[in-house]
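Engineer: sequence first, then the predicted structure:
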Amino acid sequence: MPILHTVNKSPFERNSLDSAISHALKGSSVMLYEDGVYGAMKGTASADKISGAMKDVSFYVLGPDLKARGIDESKLIDGIKVVDYSDFVQLTVDNDKVSAWT
């Protein structure tokens, strides 16, 4: 039963991303949007956790939120997929449940 875990808070302010990763089962997805996109950046404390979880979990980041925060895609952890709003909607349809981590 795949679950889409959504994270909209910065990992530098809250532990939402850590919680999502620890609860994400094999085949699940994690969507980073709003300030959650900061968790997708290389060289942060979150980078190793995300990289380690990628063998079982797919990670996505909302492109318009990256642009709104001035983050270039080249600064993202390898393997994170940049998506648009319609892709985000499709992810909610493709997964059995959505769990929002705030």
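Structural biologist: Received, thanks.

Engineer: only C-alpha atoms from now on, for both contacts and neighbour counts.
Structural biologist: Noted.

Engineer: so residue 99 sits against residue 5, correct?
Structural biologist: Yes. Counting by Cα atoms under 8 Å, residue 99 does reach residue 5; the two are 4.8 Å apart.

Engineer: second structure for comparison follows:
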Amino acid sequence: MLHIINKSPLTSVTLDTCLNTATGGDILLIEDAVYAATRGNAAEARLRAAMGQFKFHVLMPDLDARGLGDRLIDGVSPVDYGGFVDLTSSNKSCQSWL
């Protein structure tokens, strides 16, 4: 399953809720959720701890738009819009976490 998260871990518990509820799969961080994929943020340790259970992806145009393209955590896969489409088509189902 592809889990899509768009809320910042600084203002929302959406990422934590997903990590505590889901049993695995791909997680795509888009919009303000891309902050979770950067070195030095408050959610970094939580994201790193979950890397054994989930494969993390980040939408690079959203990361770049926030000026954070050079702070991507090792182990998080950057994707462009085509990669976003590939993730949605390669997973049986998608869940957007609000």
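Structural biologist: Ah, there it is. Bear in mind the structure is a predicted one, so any value in this text is a computation, not a measurement.

Engineer: TM-score for this pair?
Structural biologist: After superposition, the two chains reach a TM-score (TM-score structural alignment, normalised by the length of structure 2) of 0.93; 98 aligned residues with a Cα RMSD of 1.1 Å.

Engineer: related to what we said a few turns ago, with neighbour numbers in mind, choose between residue 99 and residue 5 of structure 1.
Structural biologist: residue 5 (25 against 15; other Cα atoms under 10 Å).

Engineer: per the alignment, the more buried one pairs with which residue of structure 2?
Structural biologist: Using TM-score structural alignment, the equivalent of residue 5 of structure 1 in structure 2 is residue 3.

Engineer: helices along structure 2, start to end?
Structural biologist: With DSSP state H as the criterion, structure 2 has helices at 14-21, 44-49, 60-65, 81-90.

Engineer: who's in contact with residue 102 of structure 1?
Structural biologist: Residue 102 of structure 1 makes contact with 7-9, 16, according to Cα atoms under 8 Å, 6 or more residues apart in numbering.

Engineer: cool, residue 54 of structure 1 as well?
Structural biologist: Counted by Cα under 8 Å, 6+ apart, residue 54 of structure 1 has contacts residue 79.

Engineer: that one and residue 73 of structure 1: what is the separation?
Structural biologist: Using Cα to Cα, to the nearest Å, we find residue 54 of structure 1 at a distance of 18 Å from residue 73 of structure 1.
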